[in-house]
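Chemist: Pasted the sequence and its predicted model underneath.
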Amino acid sequence: MEISYPPRIQLARLPTPLQPLDRITEKFSTPHGGPRIWVKRDDLTETAMSGNKLRKLEFVAGQAVAQGCDTLITCGGVQSNHCRTTALVGARLGMRVQLILRGELDGIPDGNLLVDQLAGASTAFYPPRQYFEELPELFSHWQEFYAQRGHKAFPIPTGASDGLGIWGYIAASEELLADCSARGFVPEHIVCATGSGGTQAGLTLGCQLLASTARVTGYAVCDNADYFQSKVRADVRHWSALTKSDIDENTLNINVNADYIGPGYALAEEPVYRAIADIASLEGLLLDPVYTGKAFFGLLQELHRGSYRDCKNLVFVHTGGQFGLFPHREKFPFLL
């Protein structure tokens, strides 16, 4: 079907490349067979703003500008990729950015937080308990703060993951399927990290709208499978309400693997770090221990178990996050 998209601001450099990972495919193949592994390089959407969040923010920023807003407010962890991307998008569009951050400033800013500050975003830090218990009130506080100073702020939820943000990965699914067709194959599986749920929701809905047979699986980096089942449905339900489209959320093929979360969000164990190093040395592909590294590690374990033995082509969507690698530098002592 032909999809009619809402207004967007062109921010990303699209299409992003689709490339085979043949050395990884060879190394991690099993006697049972398995797929050729491809990577959709959404880490290359646009240099410093690289990653999946930029696709979502094209539609979010388009809506903010259409509503006459001059300020963006969003939230996330201290090393949030989404907050970093929002900070840079705001700078590029000449908009103020207010970040509501979970955690505290500990020492010299590094990684994404350093980029937030370089981009001129205002940052407010909150203890995790207060952040989770009072997040709606914190958004209201900062919207009122800017309103009193003559500014109109547009609130963006965690990861820009809602019925507006998932347009980014509805469009990405259309692009990805066209890439695969141009390379002469139809993907049986599409895999991504899932942390706020919006990328998985967009890919899942996009494949359904386009009548693709590809099975989309989100490898959870936090929470649990039930949470992401509910979150994807909620995002699609919101999208359906915004677009007045009749989508039965119960027909969605929502697949979540929550077996490789490890100690928790932004926490990983040594095998994940070793997988990141292996992938970098084999393919020159940089992953991070919060999202993509953890998800790709999980994928490799499933390949070893033979979970994809009947699949010919599998696409891993690289959602970016390399800035989040550097604050974990002490976790790679085995490289010394």
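Modeler: Structure's in. What do you need?
Chemist: okay, CA-based contacts and neighbour counts for the rest of this
Modeler: Noted.
Chemist: isn't residue 101 right up against residue 82?
Modeler: No. Applying C-alpha atoms under 8 Å, one finds residue 101 not in contact with residue 82, separated by 11.2 Å.
Chemist: These two: who's more crowded?
Modeler: Neighbour tally, residue 101 and residue 82, criterion other C-alpha atoms under 10 Å: the higher count belongs to residue 82, 26 against 23.
Chemist: could you list every residue that touches the more buried one?
Modeler: Neighbour list for residue 82: 53, 76, 158-160 [criterion: C-alpha atoms under 8 Å, 6 or more residues apart in numbering].
Chemist: Neighbour-wise, give me the winner out of those.
Modeler: Within the contacts of residue 82, most neighbours by other C-alpha under 10 Å means residue 53, with 31 neighbours.
Chemist: now it: how far from residue 169?
Modeler: According to C-alpha to C-alpha, to the nearest Å, residue 53 stands 10 Å off from residue 169.
Chemist: Ok, residue 97 next?
Modeler: According to C-alpha to C-alpha, residue 97 stands 23 Å off from residue 169.
Chemist: before we move on, what about residue 156?
Modeler: From residue 156 across to residue 169, the span is 16 Å (C-alpha to C-alpha).
Chemist: take a look at this one as well, against the first:
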Amino acid sequence: MVKNLLNIPPRLEIARTKTPLHKLERLSHQLGVEIYLKRDDLTGSELSGNKVRKLEFLLADAKAKGADTVITCGGAQSNHCRATALAAARCGLKSVLLLRTADPAHPPEVEGNILLDKMAGAEIVWITPEEYANRFDRFEQENSRLQQLGRTPYIIPEGGSNHIGSWGYVLAMDEITTDMKNLKIDENQDTTVLSATGSGGTTAGLLLGKKMLDVGVNVVGVNVCDNEEYFVNEIYRICEKFCLTYQVDISVAKDDICIVDGYVGDGYALSRKEELQAIYDLAKLEGIVLDPVYTGKAYYAMISEISRNKQAFGKRVIFVHTGGLFGLFPVADQLTPLF
């Protein structure tokens, strides 16, 4: 656990942690840089990924406040929404998911994460991208509707990314430091912990953990939507609320937040051929399967940056595999021409 800290909030232990950290030997040889993989895709089968680390704290807070239903939001194939629906069911809670799609009257096929949402008993409310841009208003509408039905709802933000959820990756950074010691990795020898950034909570938690533990690694996020400015502001907001809420004696400045921009590509959850090729190549090389929405884009960014400059991230990269396997199935038709 995090050292010298007494006010870690309650959590529900539903994730399979600690997750392994191991070196990708062939990829390291190919790139000329040490590449390690933090296997947060192994936090559970149906709960796979980074979201469940945040949900441990968010669902504990929901239960403590007497909630019987959680409301959250995401894209049609949202990993976060799938994990929320399944974790909520495990905790005896109902879930309402606000899912974004171009035409709510004709929603996407029931496959991948949508299939799992429905299997978990989630109530799906399809909304347009324009409505999603005003999702906080939609949250309040759903909140009021459920209250009128006599239920006690609890709102979980996009990606579980707030000061409460960030605790999941504060503790993950503690795991990573222990992993590094066990593998005899010197944290002061130019090591970067790199992850995909889609809502900011994972990167915020890793950065907070680095500060709280005084770990000599760099924390870098690759934005898979929006832009660098948006995520610097969002991560800073989460860190500021975290420090104020939990009275943590650290400071996080905007200059501490490092985002690698330029790899959103065709847009959120839209895959380019070169991104899918990178996913396919890694699966053949190392037997590691990434997802097209988050880890695939972040991985493509990492290898692209290293190919231009071997010292882009220092001597060593710890790539956080945040899961999302189920998101591959809806893009099977795009992948098969690569085989």
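Modeler: All right, it came through fine. What you see is a predicted model, and the numbers here were worked out from it, not measured in a lab.
Chemist: Tell me how the two chains score on TM-score.
Modeler: Taking TM-score structural alignment, normalised by the length of structure 1 as the basis, the two superposed chains have a TM-score of 0.94; 330 aligned residues with a C-alpha RMSD of 1.5 Å.
Chemist: In helices, which of the contacts of residue 82 of structure 1 fall?
Modeler: Among those, the residues falling in helices (DSSP state H) are residue 53.
Chemist: Please identify which two of the contacts of residue 82 of structure 1 are farthest apart in space.
Modeler: Greatest spacing in these, by C-alpha to C-alpha: 53 and 76 (12.5 Å).
Chemist: any shared contact partners between these two?
Modeler: Counting by C-alpha under 8 Å, 6+ apart, the residues touching both residue 53 of structure 1 and residue 76 are 82, 159.
Chemist: To which residue of structure 1 is residue 277 of structure 2 aligned?
Modeler: Residue 277 of structure 2 maps onto residue 274 in structure 1 when the alignment is built from TM-score structural alignment.
Chemist: which helices and strands sit right next to the particular helix or strand that has that match in it?
Modeler: Assigned by DSSP states H and E, residue 274 of structure 1 belongs to helix 270-283. Under the contact criterion of 3 or more C-alpha pairs under 8 Å, 6 or more residues apart in numbering; DSSP states H and E, helix 270-283 of structure 1 touches helix 22-27, helix 292-305.
Chemist: contacting residues for residue 10 of structure 1?
Modeler: Counting by C-alpha under 8 Å, 6+ apart, residue 10 of structure 1 makes contact with residue 58.
Chemist: Now check structure 2 for the residue matching it.
Modeler: Taking TM-score structural alignment for the superposition, residue 10 of structure 1 sits opposite residue 13 in structure 2.
Chemist: Can you tell me the element that match falls in?
Modeler: Counting by DSSP H and E, no helix or strand carries residue 13 of structure 2.
Chemist: measure it to residue 241 of structure 2 for me?
Modeler: Residue 13 of structure 2 is 24 Å from residue 241 of structure 2, where distance means C-alpha to C-alpha.
Chemist: Quick check: closest non-adjacent residue to residue 112 of structure 1.
Modeler: Once flanking residues are discounted, residue 112 of structure 1 sits nearest to residue 79: 5.1 Å by C-alpha to C-alpha, 6 or more residues apart in numbering.
Chemist: Neighbours of the equivalent of residue 257 of structure 1 over in structure 2, how many?
Modeler: Residue correspondence, TM-score structural alignment: residue 257 of structure 1 in this structure matches residue 260 in structure 2. For residue 260 of structure 2, the neighbour count with other C-alpha under 10 Å is 19.
Chemist: what separates residue 260 of structure 2 from residue 195 of structure 2, distance-wise?
Modeler: Distance check for residue 260 of structure 2 against residue 195 of structure 2: by C-alpha to C-alpha, it reads 10 Å.
Chemist: Could you do residue 66 of structure 2 as well?
Modeler: Residue 66 of structure 2 is 34 Å from residue 195 of structure 2, by C-alpha to C-alpha.
Chemist: Next: residue 184 of structure 2.
Modeler: 22 Å.
Chemist: Neighbour count: those two, which is higher?
Modeler: residue 195 (27 against 9).
Chemist: show me the contacts for that one.
Modeler: 202-203, 220-222, 295, 298, 319-322.
Chemist: In structure 1, what residue corresponds to it?
Modeler: So, by TM-score structural alignment, residue 195 of structure 2 is matched to residue 192.
Chemist: from memory residue 91 of structure 1 sits against residue 122, does it?
Modeler: No. Residue 91 of structure 1 is beyond contact range of residue 122, at 11.6 Å (criterion: C-alpha under 8 Å).
Chemist: end to end, how far does stretch 327-339 of structure 2 reach?
Modeler: Using C-alpha to C-alpha, one end of stretch 327-339 of structure 2 lies 18 Å from the other.
Chemist: cool, and stretch 264-278 of structure 1?
Modeler: Using C-alpha to C-alpha, the end-to-end distance of stretch 264-278 of structure 1 comes to 22 Å.
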